[in-house]
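**Student:** Need coordinates for the below:
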Amino acid sequence: MTTVVTEVSEADVRRHELAGFLRSRRERITPEQVGLVRGRRRRTPGLRREEVAQLSAVGVTWYTWLEQARDIQVSPQVLDSLARALLLDRSERTHLFSLAGSVDPAPGSDCTGIDPAYREMLTRLEPFPACIQNSRYDILAYNRTYARLLCDLDAVAPEDRNCMLLAYLNEDWRASVADLPGANRVMAAKFRASMAEHLAEPAWKSLLGRLEAASPEFREIWARHEVVGPANRTKIFRNARVGMLSLEHTDLWLGPSAGPRLVTYVPSDEESRQGLERLMASVLA
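**Tutor:** Predicted coordinates:
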């Protein structure tokens, strides 16, 4: 009897490891985490292959071949899109590029995965309201005072925890912003500036379409084509529990400007400081 020995190359091993890694990351993500609607008949754990392809702006067949360990070429730009679509953290992103044998065009950058250390930092900042957002204004994590600063954020569906949606469509949020027209105009201008780098991405186009369909106010502002860069400024809130709060808004980028950022609100006067302490006490009560 003759034994046939099949030699497995390093490239074959890498492709199969990459296929398994992509599949495992895909299966851990819920549709709500990436702004998709969960269908009633969904049986697939996590995202479907076609959903990852859509979010990454690649072909479904091509992505399927990638998960099947086919011998195909993958560009750094496509890997970057996959890393963002699959919400990879820094270590996972590095692993992805290593398996693909490719050079990361943005080494050390984070996608939208939230490191546990950042969540601990949010808690330590209390009673100052703070959250982590991405450039699309999705609220990825937040502390307890931020959860009650503008509305009951815990009561908002995860797929709706987006500052743009809340500012234009959530009545509690809108009632809490003292200068709502000015704030919404600035937010739309920042969103337009950020979207210039993501025009072809389905998640961005989906959010824009939803805002245009649901808010005449947004449609009117969006038609002005105004753009503005990130800036820190004082914001006045009308909190339902403790009254008026004057807070200094600050963005701290946790990676490149297209990545996540830590948003904090620090009181600008003693009255607002005391107000935040009362807000924290009401949350704990």
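
**Student:** use CA for all of it now, contacts and neighbours both
**Tutor:** Noted.

**Student:** biggest helix in this protein, by residue count?
**Tutor:** Across the chain, the helix with the greatest residue count (assigned by DSSP state H) is helix 10-27.

**Student:** just checking, next helix/strand downstream of it?
**Tutor:** helix 49-56 (DSSP states H and E).

**Student:** one more to put side by side:
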Amino acid sequence: MSPTPHLNELGEFLKARRAELSPRAVGLPDSAGPRRVAGLRREEVAQLAAISTDYYTRLEQGRLPPSAPVLEAVAQALHLDDDQRRYLFGLAGKETAKPRRRARQKVQPQLRRVLDDLTATPAIVMGRRMDILVWNPLAAALVTDFAAVPEKHRNYVRILFTDPAMRTLYADWKGVARTAVAQLRMEAAKYPDDPRLTALVGELCVQDEDFRQWWAAHHVATLSVGTKVLHHPIAGELSLDWDTLTASTDPDQQLVVWTAEVGSPTHDGLRILASWAADQYQAIAEPAE
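**Tutor:** Below is the predicted model:
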């Protein structure tokens, strides 16, 4: 099948926009050595859009009429503005209605109250896309200083794959990370038009081979219950049971808690960690002499 004029123009438009972007502009590491093409490579755009390189190549060659979801993913990957996006969708003969922006999630009051009362139990509230909305001091001491992570990057899956400390914190990092990818797949099924989720998947597909393979496997899982073993630098080895409580007023918000049997070594380790976290907080709160 020979390319139609509109699809030819669509391909040329994509190539021109790709040439304008540097890896750094889209959050990719600069590769060593000179690049043979200006801007991004085809495979980089494909990975950012979470589609195959062959599929994207055929788009640029005008050989394939793209679907609206693929156009949306490519528009996100290429950082197109509103006018460029309308033009792209027009060339493909698709509707240009932009996905509705969802309001920023606010932590449900009842979850906040429960979280504030959990002084001896690590807990976080997780929202859409597995974003971390709020946490208690013991959760920060257990996992990472969430406050030090920029809000737009405060996502559980992103932290798992981009923070090197996570790979030594979790005894079975691959098992934990593979399950998290399957849980993120479930989120993607609920919100297939979420541009932030599309951008997150594209970023991690480019940056991490494990994520790319596990995402392509299409396994799914729900956030429910389980056990994780952690090698913590302060508290030592901890075997923690985790459970979730879903807010009835917003099913997209879940309180995740880590607990241990009373009298167990892990329970004692949590008490040590809670004391350490309290000392750290006190040191920060007290003004220097």
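
**Student:** Which residue numbers in the second structure does the longest helix of the first structure align to?
**Tutor:** Using TM-score structural alignment, helix 10-27 of the first structure lines up with nothing in the second structure.

**Student:** Show me how far that helix is from its chain's centre.
**Tutor:** Relative to the chain's own centre, helix 10-27 of the first structure is displaced by 25 Å; criterion: Cα atoms, centre = their mean, to the nearest Å.

**Student:** once the structures are aligned, where does the top strand by length along the second structure end up in the first structure?
**Tutor:** In the second structure, taking DSSP state E as the definition, the longest strand is strand 236-247. Alignment of strand 236-247 of the second structure against the first structure: residues 243-254, by TM-score structural alignment.

**Student:** Please say which position in the first structure residue 48 of the second structure maps to.
**Tutor:** Match for residue 48 of the second structure (TM-score structural alignment): no aligned residue.

**Student:** how deep is residue 48 of the second structure tucked in, by neighbour count?
**Tutor:** 27 (other Cα atoms under 10 Å).

**Student:** dump the residue contacts of residue 226 of the first structure.
**Tutor:** 188, 189, 192 (Cα atoms under 8 Å, 6 or more residues apart in numbering).

**Student:** what's the following helix or strand after the longest strand of the second structure?
**Tutor:** Next element after strand 236-247 of the second structure (DSSP H and E): strand 250-259.

**Student:** Return the distance of that next one from the chain's centre.
**Tutor:** 17 Å.

**Student:** buried ones in it?
**Tutor:** 253, 254, 255, 256, 257, 258, 259 (16 or more other Cα atoms under 10 Å).

**Student:** With stretch 178-195 of the first structure instead?
**Tutor:** 178, 180, 184-195.

**Student:** Take those residues and write them to CSV, including distance to residue 120 of the first structure and secondary structure.
**Tutor:** Shown next, in CSV, are those (distance: Cα to Cα, whole Å; DSSP: H, G, I helix; E, B strand; the rest coil):
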residue, distance to residue 120 of the first structure, secondary structure
178, 30, coil
180, 31, helix
184, 30, helix
185, 33, helix
186, 30, helix
187, 28, helix
188, 30, helix
189, 31, helix
190, 28, helix
191, 28, helix
192, 31, helix
193, 31, helix
194, 28, helix
195, 30, helix
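
**Student:** for residue 132 of the second structure, helix, strand, or coil?
**Tutor:** Following DSSP: H, G, I helix; E, B strand; the rest coil, residue 132 of the second structure is assigned to strand.

**Student:** Surely it and residue 124 touch.
**Tutor:** Yes - contact criterion Cα atoms under 8 Å: residue 132 of the second structure and residue 124 qualify, at 7.0 Å.

**Student:** okay, these two: which has more neighbours?
**Tutor:** residue 124 (24 against 21).

**Student:** In terms of helices and strands, where is that one?
**Tutor:** strand 123-126.

**Student:** average gap between that strand and the first structure?
**Tutor:** Here the mean offset of strand 123-126 of the second structure against the first structure after fitting is 0.4 Å, by mean Cα distance after the TM-score superposition for the first structure.

**Student:** Which positions in the first structure sit opposite that strand in the alignment?
**Tutor:** So strand 123-126 of the second structure sits over residues 130-133 in the first structure, by TM-score structural alignment.

**Student:** and the matching stretch, how far out from the chain's middle?
**Tutor:** With Cα atoms, centre = their mean, you get 10 Å for stretch 130-133 of the first structure.

**Student:** How about stretch 215-225 of the first structure?
**Tutor:** Worked out by Cα atoms, centre = their mean, stretch 215-225 of the first structure lies 23 Å from the chain centre.

**Student:** Which residue range of the second structure does it align onto?
**Tutor:** Going by TM-score structural alignment, stretch 215-225 of the first structure lines up with residues 208-218 of the second structure.

**Student:** ok, the closest residue to residue 247 of the first structure other than its chain neighbours to residue 217 of the first structure distance?
**Tutor:** Using Cα to Cα, 6 or more residues apart in numbering and skipping residues adjacent in sequence, the residue nearest residue 247 of the first structure is residue 267, 4.4 Å away. Relative to residue 217 of the first structure, residue 267 of the first structure is positioned 30 Å away (criterion: Cα to Cα, to the nearest Å).

**Student:** The two - which one has more neighbours?
**Tutor:** residue 267 (21 against 15).

**Student:** what do we get in the second structure for that one?
**Tutor:** Per TM-score structural alignment, residue 267 of the first structure is aligned with residue 260.

**Student:** and what of residue 181 of the first structure?
**Tutor:** Checking TM-score structural alignment: residue 181 of the first structure goes with residue 174.

**Student:** picking up where we left off before, just the contacts of residue 226 of the first structure now: which is nearest residue 96 of the first structure?
**Tutor:** residue 192 (30.2 Å; Cα to Cα).

**Student:** list the contacts for the equivalent of the closest one over in the second structure?
**Tutor:** Alignment note: residue 192 of the first structure maps to residue 185 in the second structure; criterion TM-score structural alignment. By Cα under 8 Å, 6+ apart, the contact list for residue 185 of the second structure reads 215, 218, 219, 220, 221.

**Student:** coming back round to it: can you redo the buried residues of stretch 178-195 of the first structure as TSV with distance to residue 253 of the first structure?
**Tutor:** TSV is the format used below for those (distance: Cα to Cα, whole Å):
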residue	distance to residue 253 of the first structure
178	26
180	25
184	22
185	22
186	19
187	17
188	19
189	19
190	15
191	16
192	18
193	16
194	14
195	17
